[in-house]
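Undergrad: Whatever this is, show me its structure:
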Amino acid sequence: MTVLEVGWDDDCDSSISESIEAAIGEELLDEETDDLCDVVLLWWREDDGDLVDGLVDSLRPLADNGRIWLLSPGAGQDGTIAPGEISESAQTAGLVQTTATRLGQWQGSCLVARGYTKK
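TA: Down below sits the predicted model:
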């Protein structure tokens, strides 16, 4: 499994990235790669710009049936994104949310393309 990490900055929780690397047995790909990936780990904050654009950009490197894990600051944190904005932006980008979970101070939302079929 290959995972591309996008939007990482000093405010991100490196233990999340490290846990993913340990689970897949590989380093995460960085934003400069041209490789296709199975998962995009997208760190996003309210002031990072238009979320729809960020999601559409994240679709480009995804292999068939790939998924985007959108990580945003949890409720009450600087940069929080309203849950309604996440679902609306996902829908506009042609995605649906399948899972939402809390990861430390971050909220994780798993997004897949409409019509996704699990292999």
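Undergrad: C-alpha only now, for contacts and for neighbours.
TA: Will do.
Undergrad: quick check, Ala22 in a helix?
TA: Yes - looking at Ala22 with DSSP: H, G, I helix; E, B strand; the rest coil, it is inside a helix.
Undergrad: Report the separation between the nearest residue to Ile81 once chain neighbours are set aside and Val52.
TA: Among residues not flanking Ile81 along the chain, Glu46 sits closest, at 5.4 Å (CA to CA, 6 or more residues apart in numbering). Using CA to CA, to the nearest Å, Glu46 is found at 12 Å from Val52.
Undergrad: Between those two, which is the more surrounded one?
TA: Counting neighbours by other CA atoms under 10 Å for Glu46 and for Val52 shows that Val52 has the greater number, 18 against 15.
Undergrad: for the protein, what's the longest strand?
TA: strand 62-73 (DSSP state E).
Undergrad: Report all helices and strands that that strand contacts.
TA: Counting contacts by 3 or more CA pairs under 8 Å, 6 or more residues apart in numbering; DSSP states H and E, strand 62-73 is packed against strand 37-43, strand 106-113.
Undergrad: Could you also give me the structure for this next sequence, so I can compare it with the first?
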Amino acid sequence: MSATADHADGKEQPNMAARLGLEAGWIVQEIGYDDDCDDDLRDAIRAVTGEEFVDEDTDEVVDVVLLWFREEDGDLVDAFFEILTDLKAGGVVWLMTPKVGRDGYVEGSEIAEAAPTAGLATTSTLSVTEDWSATKLVVPKSGRRG
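TA: This next block holds a predicted model:
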């Protein structure tokens, strides 16, 4: 790889993470990590937040859940219910799914059906890497019980 290519890659990575609307100091819980996850995106997220990821065993309340999910990972509704435990009020879930034609692709209709069942609303979907799409989910203000 040339120095120019290295520079171009370095410039794109923060842009990927910036598109997710993350901020310095935010705690990100990562769930579903495997060898197929995009390490450049993960590095860019850590660079933006300045924090290491926490896993599903954390005792912390998190600002963001980064959920890597593939078709073979089981029931999406169950996955959503599990992640809501640690998410702070007003927090965001970024559901990372393989793009169309990639192994593990998850139909958009499956996400659209699973989200409201778990008390989440989808707000946007972005193409963040060559292989992964990111769907932003939030707990609607009227859906919070407190």
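Undergrad: TM value for the aligned chains?
TA: Once superposed, chain against chain, the TM-score is 0.94 (TM-score structural alignment, normalised by the length of the first structure); 116 aligned residues with a CA RMSD of 1.0 Å.
Undergrad: picking that back up, what's the average distance of the longest strand of the first structure to the second structure?
TA: For strand 62-73 of the first structure, the mean deviation from the second structure after alignment is 0.6 Å (mean CA distance after the TM-score superposition for the first structure).
Undergrad: Would you mind giving the orientation angle of that strand with respect to strand 106-113?
TA: 150 degrees (axes from the mean of the first three to the mean of the last three CA atoms, to 10 degrees).
Undergrad: got a list of contacts for strand 62-73 of the first structure?
TA: The contact list for strand 62-73 of the first structure (CA atoms under 8 Å, 6 or more residues apart in numbering) reads 36-45, 58-59, 79-81, 105-113, 116-118.
Undergrad: buried subset of the residues you listed?
TA: 36-45, 58-59, 80-81, 106-113 (16 or more other CA atoms under 10 Å).
Undergrad: Surely Asp38 of the first structure is in contact with Glu5?
TA: No - in this structure, Asp38 of the first structure is not within contact of Glu5 by CA atoms under 8 Å, at 11.3 Å.
Undergrad: Nearest to Val96 of the first structure, out of the helices and strands packed on strand 62-73 of the first structure?
TA: For Val96 of the first structure, the closest of those is strand 106-113, at 5.4 Å, according to CA to CA.
Undergrad: In the second structure, what range does the closest one match?
TA: Using TM-score structural alignment, strand 106-113 of the first structure lines up with residues 132-139 of the second structure.
Undergrad: So what's the gap between that stretch and the chain middle?
TA: Distance of stretch 132-139 of the second structure from the chain centroid (CA atoms, centre = their mean, to the nearest Å) equals 6 Å.
Undergrad: Repeat that for stretch 45-61 of the second structure.
TA: Mean-position distance between stretch 45-61 of the second structure and its chain equals 12 Å (CA atoms, centre = their mean).
Undergrad: ranges for the helices of the second structure?
TA: 3-18, 39-49, 76-83, 108-117 (DSSP state H).
Undergrad: could you dump those helices to a markdown table with distance to Leu95 of the second structure?
TA: Output for the helices of the second structure, formatted as a markdown table (distance: least, CA to CA, whole Å):
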| stretch | distance to Leu95 of the second structure |
| --- | --- |
| helix 3-18 | 14 |
| helix 39-49 | 13 |
| helix 76-83 | 9 |
| helix 108-117 | 9 |
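Undergrad: Looking at those, which one is packed in the most?
TA: Burial of those is given as mean neighbour count (mean count of other CA atoms under 10 Å); helix 39-49 ranks first at a mean of 18.
Undergrad: hang on, the earlier thing: name the residues of the longest strand of the first structure that come out as buried.
TA: Under 16+ other CA under 10 Å, the buried positions of strand 62-73 of the first structure are Leu62, Gly66, Arg67, Ile68, Trp69, Leu70, Leu71, Ser72, Pro73.
Undergrad: what residue of the second structure takes the place of the third one?
TA: In this case it means Arg67 of the first structure. Checking TM-score structural alignment: Arg67 of the first structure goes with Val92.
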